[in-house]
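>>> the sequence and its predicted three-dimensional model are supplied below.
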Amino acid sequence: MDELSKLFQDLMAFAAVVDAGGFNAAGARFGVPPSRLSRSVAALENKLGVHLLVRTSRRFTVTDIGRRTYEDAVSVRAQLQGAAAAASDSRGEPSGLLRVLCPMALASALVGRIAIEFMSRYPRVKIVIESTDGRSRPFVAPADLAIQPSLQPLRDSSLVARRLANAHYVVVSAPGLAHEIPEDPGPTDFPCFPAVGWTFFPDPAHWSLHHSRHGQHEITVDVRFSTDNLLLIREAALAGLGVAQLPHALCRQDIEEGRLRVIAPDWAAPQVGVYVLYPSRRALTLAGRRFIDALEEGMASLERDMR
C-alpha cells in the first residue's frame, strides 16, 4: 500500500505540474517547493520507465506517453473527487473547499459579493477565488468551477457549460471628452475617437457596433491604451484617455454619479455571454451546485436592475 500511495502522490504531482504549465507555477499554486515536485515527477518517470516530460533550461514539453499518462491521472483524480463529493453530500449541508476561477472585473463587481454572502449562509464552506483575465484557457484541476465570458456559445464536450447571464456593454467616456464626440455619431465619425482597447476582443482597435438605422458596422477607433484588464480600462476611461466599452454593471455607479457618460446611446455594443464551466456534475459537490444557484440568482437580479 505504501508503494501504491507513493505512486498516486507522484502521479498527482505530475498532473499538477502539467495543469499549471511548470514546476514553479505548480509550486506557487499548491504551496509545495518546485524541487519536491521535480523529484516526484522524476520518481514517476523512473517507476514507469518512460519520459513524461522533455525539460530544457527554460521550459518543458509533454511527451506523447506523458499526455496519455496525464489524461489517466486526470481521470483518477476526477473519480476520487466524485467519491469525496458523494460523501460530502451525504451530510446534507454544503461544506468543504470550493475553488473558483473568475475574471478579475467580474469578481470585483459581483462574484466576490456573492461568495461572501454564500459563505455567511453556509459557514462550513471555504471559497478560493483565483482571478483570470477572462480568456478561455484549459480547465485546471485545482478549480471546481470556472466563470468564463464568451462572445460565442461555448461548445466543449469535456465540460458542462451553463449560461449564467448576458453582460450588457455600453460605450462610455469621461465628461471631458464630450466636445470631441458628436451627439449622434454616424459610422464614419468613430475613427476620430480616442479609445481604450480591450484585448479580449480579437482586435482592440476594431469594434463591432449595431445601430437601429445604420445596422451593423465594424468601427475602427484610435486606440491609445489597451489591456486585458477591465478594471484598468475603467480607470483609463475615468482618466479621460478615451472612449471605452465597459459592462454596464461595472460602470453603472460612475454613470449615475457623473464620472462617466454613455455616448452614442443608439449604438449597441456586443453582449457577452457569461458561463460557468465544470468538468461534470458527478464530480461537483453540493457546495458547488449551491454556489452555481447563487450565481444564477445574483446575475438574474443584476440583469433586472439593468433594465
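In hand now; what should we look at?
>>> going forward, measure contacts between C-alpha atoms and count neighbours the same way
Fine.
>>> now stretch 25-42: buried residues?
25-27, 34, 37-38, 40-42 (16 or more other Cα atoms under 10 Å).
>>> nearest to residue 85 among these?
Nearest to residue 85, judged by Cα to Cα, of the buried residues of stretch 25-42 is residue 26 at 23.9 Å.
>>> can you redo the buried residues of stretch 25-42 as CSV with distance to residue 131 and secondary structure?
Listed next are the buried residues of stretch 25-42 as CSV, based on distance: Cα to Cα, whole Å; DSSP: H, G, I helix; E, B strand; the rest coil:
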residue, distance to residue 131, secondary structure
25, 15, helix
26, 16, helix
27, 18, helix
34, 22, helix
37, 24, helix
38, 26, helix
40, 28, helix
41, 28, helix
42, 31, helix
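>>> out of the residues you listed, which is nearest to residue 254?
Distances from residue 254 to the buried residues of stretch 25-42, taken as Cα to Cα, are shortest for residue 25 (36.9 Å).
>>> ok, and here's another one to check against it:
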Amino acid sequence: MSQLEDMRLFVATLDTGSFTAAAERLGLSKQFISKRLIALEAQLGVRLLVRTTRHLRATDLGRAYYEQARTILQQVDELEQAMTGANRSPRGRLRITAPMSFGTMHLSPLLPKFLAEFPQVSVELELSDRMVDLLGEGYDLAVRIGELADSSLVARRIAPVQLVLCCSPDYLKGREPPRTLAELAGHDCLLYGHGPHVEWAFGGEERSKVVTGRYRANNGELLRDAAIQGLGITQSPTFIVAPALASGELVTVLDAFRPPPGTVHAVYPQHRQSSMLIHVFVEFLQRSFAAAWHDEG
C-alpha cells in the first residue's frame, strides 16, 4: 500500500474518531487500519496517534500531519476529477464556516438539498460570528457578509444584503421616531458585538456613527427579538428581520440614511480555485439565493 493510501486511512480515522468508524466508512477491517497506521508512524519516525482503550486522539505532530495530508488528498482528488472530465460528479469533504444567524436561517434548509444532489460529498459546517482564519484552521470556504478585508482569498458574490434600522410599533408609542442621525442619541439602541464602541453604517455624508445602548448581544436574532419586544432600535440585515417587517412586528426608521446594499460572499484560498467541489457548491448557493431572494443590488 502506498503512503498516499496510508494518508487516506489516517485522515479517515481522525475524521470519524475511531478505527471502527473509519473501517466502516472504507470497507476495511479496523485491525488492518491500525496495522497500516503503526507502519506509517514507523516510516515517519514520529508518533501520530495516542491510543487508549476509550479514546483515540492525534498528537501535535499528528494534527499537523493530518492538516497537510488532508490538503494533499484534496489536491489529488481535484486533479483526478479534472483529468477524468467535467461530467464526473464532485466528491469529497467540504469544511465550511458561516455567521451564526445566516447559517441557521439560510444555510440550514439548503445544505440537505446540496447533499441530496451530490451523494459523494460530505459537509462539515461550523457557525461562528468571529473572523475565522481559513488557512490556519483548515477550512475550505467561508461565507462572509459585508465589506471584505484585503486578503489573498478568492471572493465570489452569492447574494445582496441590505441593512435597515427597525424597531417595534410599541417602542414608538409616546415618542417621536428619529428623523436625523443625531436624534439616535435620544433612543435606546440595541448593539451587536462586545467591543468598546459600536458603529452603525449609514448612507449619505455621515457614513458611520457610534451608538450606545443598554443591551448588547453577538447574535442578530437575539437583537431582532429584543426589538420586537420593544427594547429599542436595531440595525440588522433584512435576511434576519424581513419576516418581522412583513408581519408588522417591526417597522423601519431613518430609511433616508439606509446604507447601499452590501454583499454575501463565499471566500476560499487561492490554491482551491481549481476545486470542482468548491465551484459546484458556490454555484449551488448562487442559484438557490437567486431563486429565493429579490436582488436589491
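Everything's here; your move. What you are looking at is a predicted structure, and each value in this text was computed from that prediction instead of being measured.
>>> TM-score for the pair, please.
Remark: TM-score between the superposed chains equals 0.69 [TM-score structural alignment, normalised by the length of the second structure]; 272 aligned residues with a Cα RMSD of 4.3 Å.
>>> could you redo the buried residues of stretch 25-42 of the first structure as TSV and give each row distance to residue 174 of the first structure?
Converted to TSV, the buried residues of stretch 25-42 of the first structure look like this (distance: Cα to Cα, whole Å):
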residue	distance to residue 174 of the first structure
25	39
26	42
27	43
34	47
37	50
38	51
40	54
41	53
42	56
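>>> and the helices in the stretch 51-200 of the first structure?
64-89, 104-106, 112-121 (DSSP state H, counting those that start in this stretch).
>>> residue 164 of the first structure is nearest to which of those?
Going by Cα to Cα, the one of those nearest residue 164 of the first structure is helix 104-106, 12.5 Å.
>>> counterpart of the closest one in the second structure, which residues?
The aligned range for helix 104-106 of the first structure in the second structure is 100-102, by TM-score structural alignment.
>>> that stretch against the first structure, how far on average?
By mean Cα distance after the TM-score superposition for the first structure, the fitted stretch 100-102 of the second structure averages 2.2 Å away from its aligned residues in the first structure.
>>> any chance you could list what contacts that stretch?
Here stretch 100-102 of the second structure makes contact (Cα atoms under 8 Å, 6 or more residues apart in numbering) with 127-129, 219-221, 239-240.
>>> turn those residues into TSV, columns for neighbour count.
Below are those laid out as TSV (neighbours: other Cα atoms under 10 Å):
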residue	neighbour count
127	16
128	16
129	17
219	16
220	24
221	18
239	16
240	18
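>>> tabulate the residues you listed (CSV), appending distance to residue 4 of the second structure.
As requested, the contacts of stretch 100-102 of the second structure are exported to CSV (distance: Cα to Cα, whole Å):
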residue, distance to residue 4 of the second structure
127, 32
128, 33
129, 36
219, 43
220, 44
221, 45
239, 44
240, 45
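>>> between the residues you listed, which is nearest residue 20 of the second structure?
Nearest member of the contacts of stretch 100-102 of the second structure to residue 20 of the second structure, counting by Cα to Cα, is residue 127, at 28.4 Å.
>>> what lines up with that closest one in the first structure?
Checking with TM-score structural alignment, residue 127 of the second structure has residue 132 as its match.
>>> quick one: contacts for the most centrally placed residue in the second structure?
By Cα atoms, centre = their mean, the second structure has its centre lying nearest to residue 98, at 1.4 Å. Contact analysis of residue 98 of the second structure by Cα under 8 Å, 6+ apart lists 125-129, 142-144.
>>> out of the helices of the stretch 51-200 of the first structure, deepest packed?
Mean neighbour count (mean count of other Cα atoms under 10 Å) peaks for helix 104-106 among the helices of the stretch 51-200 of the first structure, with a mean of 21.
>>> off-centre distance for that one?
Taking Cα atoms, centre = their mean, to the nearest Å, one finds the center of helix 104-106 of the first structure at 8 Å from the center of the full chain.
>>> stretch 108-119 of the second structure too?
16 Å.
>>> which outside residues touch it?
Stretch 108-119 of the second structure is contacted by residues 89-91, 121-123, 281, 284, 288 when judged by Cα under 8 Å, 6+ apart.
>>> for the equivalent of residue 241 of the first structure over in the second structure, grab the count of nearby residues.
Aligned by TM-score structural alignment, residue 241 of the first structure pairs with residue 231 of the second structure. Residues within reach of residue 231 of the second structure, counting by other Cα atoms under 10 Å, total 22.
>>> mind listing what residue 231 of the second structure touches?
Taking Cα under 8 Å, 6+ apart, one finds 171, 188, 190 in contact with residue 231 of the second structure.
>>> leaving out chain neighbours, which residue sits closest to the counterpart of the first one in the first structure?
So the one you mean is residue 171 of the second structure. Counting by TM-score structural alignment, residue 171 of the second structure lines up with residue 177 in the first structure. Nearest residue to residue 177 of the first structure in three dimensions, chain neighbours excluded: residue 240, at 6.7 Å (Cα to Cα, 6 or more residues apart in numbering).
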